[in-house]
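Student: pasting the sequence and the predicted model now:
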Amino acid sequence: MNSQNTQVVLVDDDPAMLRILAVWLKKSGYQVQTFSDPREALASIEELPPDFLITDWEMPHMNGLELCHRVRELKLSHYIYTIFLTVKSTPTEMIEGLEIGADDFLSKPIQQGELLARVRAGARIIELERRLGQLARTDYLTGLMTQRVFYEAIAKEWARVQRNRAPLSCVMMDIDYFKKVNDVHGHPAGDAVLRAVAELFHRNTRASDVPCRYGGEEFCVLLPETTEEQAAQWTERIRRQLAAIEVRTENALIQVTGSFGVASRADDTDRPETLVDQADQALLCAKQTGRDRVVRFQDIRAGAGARCAVGGPQALLVDLTARQVMSPIAHFLNEKDTIGHATEFMLRYRVNSTCVVDAEGRLVGIVSEKDLLTAMVSLDNWRQPIRDVLKTNVITY
């Protein structure tokens, strides 16, 4: 913790004591405010919380114990490390101070070296606590906010927009077929993809925006002062940039796409959780209608654009004919194809298993993702023909 950025509030009704303590601290680089009246100090702390409060125990109007108690009752942005200056030294008095919220004590007469040493020790504790707080607030892998912190942020933003009727939008995003990235390329590759997506959000969000890793391969972004149309335009730019990203791993170059749902606060949006749920419904529609696209919740509600309805997945069956879901094409592999070729084939056509035929087109078995993963322990196996790993105990109808 840099002393030049460390704010200290000194409170003592003795002007001489205030002056000498302030001189010692300022010479060491600390930013110091002095108060002879604890009530003025309390008002200043509430407006701009310092890092340290160093206060005398016995003072008129309000003693150090009451000042410390009042400070601990405030809802501040960070914890204030509190040091008492006192002639009191009995165990009972020390316990009383600790119970009220004191962190440390300095016995009078004050020695310059001891004062600075205790402040430095307190600074180390403050730094550790802030690091722990930062770890608790951010996702360790991506550096984005966690879901818990996201909901804290949206609650505060919701209260603001309720007052001034400002627009507020939410974007939900899911990486398409992310499980296959992990299954085929391994979890380190999946982690690299997650970090690449997070970096995309870092580069394209404002200071007022709130991007978070919502869970797994799902991300969420809160966009204050943004209409649904503006949010959809922003999201479409993100979608295109994501599709152009190439994540390089030791053995492969990975490209992914994403599905996005966009929703904006309307007059009938009763709470922040409803806004997030509407964005999630739009995301579900994007996934159901082909993925790698942006869907707006208002389009679903109006019945325009995407073939989705707020009512649920069964709405997709409306006006759907057999010709639209049946294909005359049958995908298959040749038994001489390599494991590497088969893996690429399954990723391209997004299938979990496929039939295998011989040179004359006769069915000889089936190969699945599981079979390929088992065989891909060594890179040498990528050139092995799939006839060595396929299953021949196939039931046909």
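Tutor: Perfect, I can see it now. Numbering: from 1, shown residues only.
Student: please make it C-alpha for all contacts and neighbour counts, starting now.
Tutor: Will do.
Student: mind listing what R148 touches?
Tutor: R137 (Cα atoms under 8 Å, 6 or more residues apart in numbering).
Student: please, where are all the helices along the stretch 201-350 of the chain?
Tutor: 228-244, 272-288, 297-302, 322-325, 339-349 (DSSP state H, counting those that start in this stretch).
Student: would you mind finding the most buried of these?
Tutor: Comparing the helices of the stretch 201-350 of the chain on average neighbours per residue, with mean count of other Cα atoms under 10 Å, the densest one is helix 272-288 at a mean of 22.
Student: the structure to be compared is supplied as follows:
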Amino acid sequence: MQRIADTTPIHLDTPKVLLVEDSTFFATIVQRKIEKRLGFQVDWKKAYAEATAAIDCYKDSYMVALLGLNLPDAPHGEIIQYATKKCIPSIIFTAEIDNDFRSNLLTWSVVDYVLKDSASCVDTLINIIRRIHKNSAIKTLVVDDSRPMRKAITRLLETQRFQVLSATNGKEALRVLSENPDIKLIVTDYDMPEMDGFELIDTLRKTHSKNDLAIIGMSASGDPLLSAQLIKSGADDFVPKPFQVEEFHCRVGHSIEMLENIALIRDLSYKDPLTRLHNRRYFFENADTFIQKAIAKGQKVSVAMLDIDFFKKVNDTYGHDGGDIVLQKISALIQSTFSKDAITCRFGGEEFCVLHTHTVEDNVFERFDALRQAIEATTILIDGHTIQVTISTGISSESEPIASMLKLADSRLYTAKETGRNRVVGRPPAANIRD
């Protein structure tokens, strides 16, 4: 029996997928996999009339449409044109496809098509949906002095749900990038006035590494060496003009996925897996740059070393699983307190470090004491038992090299431990703060 999804309550934050397919067997598999693996809501329709009615009512709610070609009341792919005209990103699945119909699909600006030719076709479909969902948060920049080409490439990227900005030459591209530093992909022509593709790419690579910004070069030139020259100048890939739309989408997808894989590796390298705070490696690789930027803005910098009091007793009483719960809770409180303009790290075990910026007028000691009081007042549930823990903190606000500041903060943390714990120590003895 078909699920009637129109009357099902919809969580506003849950992406919604329109599935149009008359095969109950295939649709049920697709629906279950999407809901299980992606957590998206699926609105399944079996016929053209049902699907168009749903689109008319809920078109703004659909993240993507999955469309079968041969429906009982529309056997020639009519649903594709209807969905794409309503600007719904559409993925087509079919048992077979010829070149003429494939050309029509590209004309209709569909996201992609999937052949029902193997058991893995549903997995392919899932991966495309996941990619489309991620793309909506990614900014791209198209750089081309030809207005028709610029519009065509923009349309292709928007079909994939990217956020798309544009520029007519290299100089304008640099300005757009400076105003939108979160751009992740630039697709640029080679032959442009004022600043061509070579100069643009060379300029970009002086400030943006391949780990943070992907660049795809394009050109209508018949020079066989141009692609290699653009890639050597810093481009990640090259697409000749005119190009196959499928090839363009593949190269864009590969470039974005490469950035995501690099970001994942970087995250695994720089984040503590338990608490999700930064680790020591991240701290020492980024602390100097963080301090230099703060000084340039006229800000002050402080370093604090924090340690959970009597943490060994928690592990001895509740095991390491209980200790992990405490570490996660304390880490979340530290992170929420210093969520902006700070590097928050787990240095190891139950010890944490916070490097943060502030103004001359800010009372650093009161801020850390407020954190101390918040942690002391927090109850933590472990295996049905509620416990409370405290922290000791040492702070260094002296303008010294980071190694000296850390050493001083660590010394003051030791003083806090030796003088009773559950306290903040700054410039001894007058700056000591306790409840």
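Tutor: It's in. Note that the coordinates shown come from a computational prediction; the quantities given were computed from them, not determined experimentally.
Student: TM value for the aligned chains?
Tutor: Overlay of the two chains. TM-score (TM-score structural alignment, normalised by the length of the first structure): 0.65; 300 aligned residues with a Cα RMSD of 3.2 Å.
Student: okay, the helices of the stretch 201-350 of the first structure in a markdown table with distance to A117 of the first structure next?
Tutor: A markdown table is the format used below for those (distance: least, Cα to Cα, whole Å):
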| stretch | distance to A117 of the first structure |
| --- | --- |
| helix 228-244 | 50 |
| helix 272-288 | 47 |
| helix 297-302 | 58 |
| helix 322-325 | 75 |
| helix 339-349 | 62 |
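Student: closest one to Y79 of the first structure among those helices?
Tutor: Nearest of the helices of the stretch 201-350 of the first structure to Y79 of the first structure, taken as Cα to Cα: helix 272-288 at 28.3 Å.
Student: where in the second structure does the closest one fall?
Tutor: Taken onto the second structure by TM-score structural alignment, helix 272-288 of the first structure occupies residues 402-418 there.
Student: stretch 363-374 of the first structure now?
Tutor: Using TM-score structural alignment, there is no partner range for stretch 363-374 of the first structure in the second structure.
Student: ok now that stretch, how far from the chain's centre?
Tutor: 38 Å (Cα atoms, centre = their mean, to the nearest Å).
Student: average distance between the match of helix 272-288 of the first structure and the first structure?
Tutor: Stretch 402-418 of the second structure, aligned to the first structure and superposed, deviates on average by 1.7 Å (mean Cα distance after the TM-score superposition for the first structure).
Student: distance between the ends of stretch 67-83 of the first structure?
Tutor: Terminal residues of stretch 67-83 of the first structure are spaced 12 Å apart (Cα to Cα, to the nearest Å).
Student: no no, stretch 80-100 of the first structure
Tutor: Termini of stretch 80-100 of the first structure sit 13 Å apart (Cα to Cα).
Student: can you give me the buried ones in it?
Tutor: 80-86, 88, 94, 97-98, 100 (16 or more other Cα atoms under 10 Å).
Student: stretch 5-21 of the first structure now?
Tutor: 7-13, 18, 21.
Student: of those, which belong to strands?
Tutor: Per DSSP state E, strands hold the following members of the buried residues of stretch 5-21 of the first structure: 7-11.
Student: just give me the closest of those to V221 of the first structure.
Tutor: Once Cα to Cα is applied, the member of those that ends up nearest V221 of the first structure is Q7, at 33.5 Å.
Student: quick check: that closest one touching I45?
Tutor: No - with contact defined as Cα atoms under 8 Å, Q7 of the first structure does not reach I45; the gap is 10.6 Å.
Student: which two from the buried residues of stretch 80-100 of the first structure end up farthest apart in space?
Tutor: I80 and K88 (22.1 Å).
Student: list the contacts for T275 of the second structure?
Tutor: 327-328, 331-332, 346.
Student: counterpart of it over in the first structure?
Tutor: So T275 of the second structure corresponds to T142, using TM-score structural alignment.
Student: do the same with F352 of the second structure
Tutor: In the first structure, F352 of the second structure lands on F219 (TM-score structural alignment).
Student: that match and C212 touch, don't they?
Tutor: Yes - look at F219 of the first structure against C212 with Cα under 8 Å: they come within range, at 5.8 Å.
Student: I'd like the distance between A220 of the second structure and T168 of the second structure.
Tutor: 16 Å.
Student: also D145 of the second structure?
Tutor: 4 Å.
Student: please apply the same query to D383 of the second structure.
Tutor: 62 Å.
Student: okay, these two: which has more neighbours?
Tutor: T168 (20 against 8; other Cα atoms under 10 Å).
Student: who are the contact partners of whichever residue in the first structure pairs up with the more buried one?
Tutor: Aligned against the first structure by TM-score structural alignment, T168 of the second structure finds its counterpart in S36. Listed by Cα under 8 Å, 6+ apart, the contact set of S36 of the first structure reads 11-15, 18.
Student: what about the nearest residue to A282 of the first structure once chain neighbours are set aside, neighbour count?
Tutor: Of all residues not flanking A282 of the first structure in the chain, G261 sits nearest, at 4.3 Å (Cα to Cα, 6 or more residues apart in numbering). By the criterion of other Cα under 10 Å, G261 of the first structure has 29 neighbours.
Student: for G261 of the first structure, give me its contacts.
Tutor: With Cα under 8 Å, 6+ apart, G261 of the first structure has these contacts: 171-173, 279-286, 294-297.
Student: and it, how far from R206 of the first structure?
Tutor: Separation of G261 of the first structure from R206 of the first structure (Cα to Cα): 19 Å.
Student: now swap in L141 of the first structure and tell me
Tutor: Taking Cα to Cα, one finds L141 of the first structure at 21 Å from R206 of the first structure.
Student: also L373 of the first structure?
Tutor: On the measure of Cα to Cα, L373 of the first structure and R206 of the first structure end up 42 Å apart.
Student: residues in contact with the residue nearest to R280 of the second structure when sequence neighbours are not counted?
Tutor: Spatially, and ignoring its direct neighbours in sequence, R280 of the second structure is nearest to F347 (5.4 Å; Cα to Cα, 6+ apart). Listed by Cα under 8 Å, 6+ apart, the contact partners of F347 of the second structure are 279-280, 353.
Student: still touching in the first structure? Go through those.
Tutor: Contacts conserved in the first structure for these, using both residues aligned by TM-score structural alignment, their matches' Cα atoms under 8 Å: 279-280, 353.
Student: V245 of the second structure pairs with which position in the first structure?
Tutor: In the first structure, V245 of the second structure lands on Q112 (TM-score structural alignment).
Student: give the contact list for its match.
Tutor: Contacts for Q112 of the first structure (Cα under 8 Å, 6+ apart) come out as 21, 24.
Student: again, but for K271 of the second structure
Tutor: 277-279, 282.
Student: host element of L65 of the first structure?
Tutor: helix 64-73 (DSSP states H and E).
Student: fine by me, we can end here.
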